[in-house]
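1. what's the 3D shape of this:
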Amino acid sequence: MRLRNVKDSDKKISIHPKVVKNEKNYKGKWNKIFNNDNPIHIEIGMGKGKFITTLAKNNPNINYIGFEKFTKVLVRALKNLEEEDLRNVLVIRMDAEEILDVFQEGEIDRIYLNFSDPWPKDRHDKRRLTHHNFLEKYEKILSPDGRICFKTDNKDLFEFSLEEIEKYGWKVEKVTRDLHSNDNGEDNIMTEYEEKFVSMGIPISRLEAVKERLS
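-> Take a look at the predicted model:
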């Protein structure tokens, strides 16, 4: 479903206090921006923001940064941010390709990838957020025990991701191909997409990948 453009969306984003401007200037300084030394978790492709705002509300001692490259999606996410008085969440409008320009080595403790674009054609595999080119970027910004949490409704993308992550040498944990049929989904926070897919009976796959390299 295509989203309609929101009038003055660029202006709304440019003046919103939760949207970070000149984000590359804060590399290595994010704890100063949040004014604390709490862990930093990021979500790449935050969509309308339900997932990250719920996490921020439930975990006040963790700082959250959401990435969204599409203006018309991000402007809708801002409504979720406005509904809660959350001091531990910020958002950035940019492509994940530039993530190394935003964070220094070891600055992030967790990365969430929720229902990323599967880029189904083989020639587009490098655009998938679990391709080893992105894993290399994540490895640099994650802390020594940092991890990736990945969810998708796309079976092919999940199998590709599982193989790619294992091939890269990371430890894979908590693998499930039907999150909502077992206890693994007990503490799960659903995104807007996830709610839709679950209501349609589509199984959700999930895994966690630990930066610790296997010997």
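
2. from here on, contacts and neighbour counts on C-alpha atoms
-> Fine.

3. in this protein, which spans are helices?
-> Under the criterion DSSP state H, helices of the chain are mapped to 9-15, 30-34, 50-58, 71-83, 132-141, 155-168, 192-199.

4. Just the buried positions in the third one, please.
-> What it means is helix 50-58. Neighbour counts over helix 50-58 (16 or more other C-alpha atoms under 10 Å) mark 50-57 as buried.

5. Could you do the first one as well?
-> Buried residues in helix 9-15, counting neighbours by 16+ other C-alpha under 10 Å, are found at residue 13.

6. Please give the structure of this sequence too, so both can be compared:
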Amino acid sequence: MRLRNKPWAKEKLEQNPQYVIASPEQYKGKWNELFGNEHPLHIEIGTGKGQFVTGMANANPHINYIGIELYESVIVSALDKCIETDVPNVKLMNVNAKDLLEYFAKGDVSRVYLNFSDPWPKTRHAKRRLTYKSFLKIYEDVLVDQGEIHFKTDNQGLFESSLMSFSEYGLLLTFVSLDLHSSDFEGNIMTEYEEKFSAKGSRIYRSEVRYK
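-> The predicted structure follows:
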């Protein structure tokens, strides 16, 4: 994905601390203090422009959400969505997913969402996929016992390799759809990519897995 540089993005992120967490490491093990409640915490890794995480937060006020995005030029659009929707139970983090253990302690997170992640189709790049075993270990180390991963993609190859990765890691597959939009699944919140791909007729794949 080619990103358009937005040199003003960093300053805008810094000017909105009510949504963008400047020093997330200070809340490790005590995220309830930031949100001011004891609600479960769900995180979306690769939150993009923020449509999913703000939609989920709006639909589920009893759950806290954090959208995590590496690129400033992308997460600034998620910030715009947060400002537009003004939902109190959503925050943003501009960090790398491989560093999650710096910000979350074991049991801090109840669910991880992975939506339309980069497929990294070449075999030599498999370790970069967010469903690779090294990432699954990171998620396990921040999730509650029997925590969940919910995964969506339009890429069949990534979906198949991810299901294999989940199985080899020993995760329990609790839901799978090979064509989400033609299924009876209720409560689906679409991402921007999902709207775009499904409008073109692309099939959307979805799975839910749980740590044992």
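
7. and of the helices of the first structure, who's closest to residue 22 of the first structure?
-> helix 9-15 (10.9 Å; C-alpha to C-alpha).

8. So which residue is dead centre in the second structure?
-> In the second structure, the centroid-proximal residue (C-alpha atoms, centre = their mean) is residue 44; its distance is 1.8 Å.

9. and the closest residue to residue 154 of the first structure other than its chain neighbours, what is it in contact with?
-> In space, and not counting its chain neighbours, residue 154 of the first structure is closest to residue 118: 7.0 Å by C-alpha to C-alpha, 6 or more residues apart in numbering. Counting by C-alpha atoms under 8 Å, 6 or more residues apart in numbering, residue 118 of the first structure makes contact with 128, 154, 157.

10. For these, which ones persist in the second structure?
-> Under the criterion both residues aligned by TM-score structural alignment, their matches' C-alpha atoms under 8 Å, the contacts of residue 118 of the first structure that remain in contact after alignment to the second structure are 128, 154, 157.

11. Dump those residues into JSON lines; add distance to residue 111 of the first structure and neighbour count as well.
-> Putting those into JSON lines (distance: C-alpha to C-alpha, whole Å; neighbours: other C-alpha atoms under 10 Å) gives the following:
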{"residue": "128", "distance to residue 111 of the first structure": "15", "neighbour count": "18"}
{"residue": "154", "distance to residue 111 of the first structure": "19", "neighbour count": "17"}
{"residue": "157", "distance to residue 111 of the first structure": "17", "neighbour count": "23"}
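
12. ok, back up a step: so the residue nearest to the centre of the second structure sits right up against residue 68, yeah?
-> Yes - between residue 44 of the second structure and residue 68 there is a contact at 5.9 Å, judged by C-alpha atoms under 8 Å.

13. Determine the number of other residues adjacent to residue 87 of the second structure.
-> Neighbourhood size, residue 87 of the second structure [other C-alpha atoms under 10 Å]: 18.

14. And it, how close does it get to residue 73 of the second structure?
-> 22 Å (C-alpha to C-alpha, to the nearest Å).

15. what do you get for residue 147 of the second structure?
-> Taking C-alpha to C-alpha, one finds residue 147 of the second structure at 31 Å from residue 73 of the second structure.

16. repeat for residue 30 of the second structure
-> 29 Å.

17. And the two? Which one has more around it.
-> Comparing residue 30 of the second structure with residue 73 by neighbour count (other C-alpha under 10 Å), the higher total belongs to residue 73, at 20 against 13.

18. The first structure: which residue goes with the more buried one?
-> Mapped onto the first structure by TM-score structural alignment, residue 73 of the second structure lines up with residue 72.

19. That match is in contact with residue 3, isn't it?
-> Yes - with contacts counted by C-alpha under 8 Å, residue 72 of the first structure reaches residue 3, the gap being 7.2 Å.

20. which strand of the first structure spans the most residues?
-> Identified as the longest strand of the first structure according to DSSP state E is strand 142-152.

21. tilt between it and helix 155-168?
-> 160 degrees (axes from the mean of the first three to the mean of the last three C-alpha atoms, to 10 degrees).

22. OK, contacts around the closest residue to residue 45 of the second structure other than its chain neighbours?
-> Leaving aside its chain neighbours, residue 45 of the second structure sits nearest to residue 68 (4.9 Å; criterion: C-alpha to C-alpha, 6+ apart). Residues in contact with residue 68 of the second structure (C-alpha under 8 Å, 6+ apart) are 43-47, 92-97.

23. Quickly note the distance from residue 68 of the second structure to residue 142 of the second structure.
-> 14 Å.

24. Quick check: the gap between residue 63 of the second structure and residue 90 of the second structure.
-> Taken as C-alpha to C-alpha, the span from residue 63 of the second structure to residue 90 of the second structure is 9 Å.

25. So between these two, which is more surrounded?
-> residue 90 (26 against 18).

26. ok, the more buried one - contacts?
-> Contacts of residue 90 of the second structure by C-alpha under 8 Å, 6+ apart are 19, 53-54, 57, 64-67, 82.

27. tally of neighbours for the nearest residue to residue 109 of the first structure once chain neighbours are set aside?
-> Distance criterion C-alpha to C-alpha, 6+ apart; nearest residue to residue 109 of the first structure, sequence neighbours excluded, is residue 146 at 4.6 Å. A total of 20 residues lie near residue 146 of the first structure under the criterion other C-alpha under 10 Å.

28. Confirm for me that residue 146 of the first structure is in contact with residue 210.
-> Yes - here residue 146 of the first structure reaches residue 210: they are 6.1 Å apart, a contact under C-alpha under 8 Å.

29. Could you pull up the residues touching residue 155 of the first structure?
-> Per C-alpha under 8 Å, 6+ apart, neighbours of residue 155 of the first structure: residue 205.

30. try residue 206 of the first structure
-> Residue 206 of the first structure neighbours (C-alpha under 8 Å, 6+ apart): 149-152, 158, 174-179.
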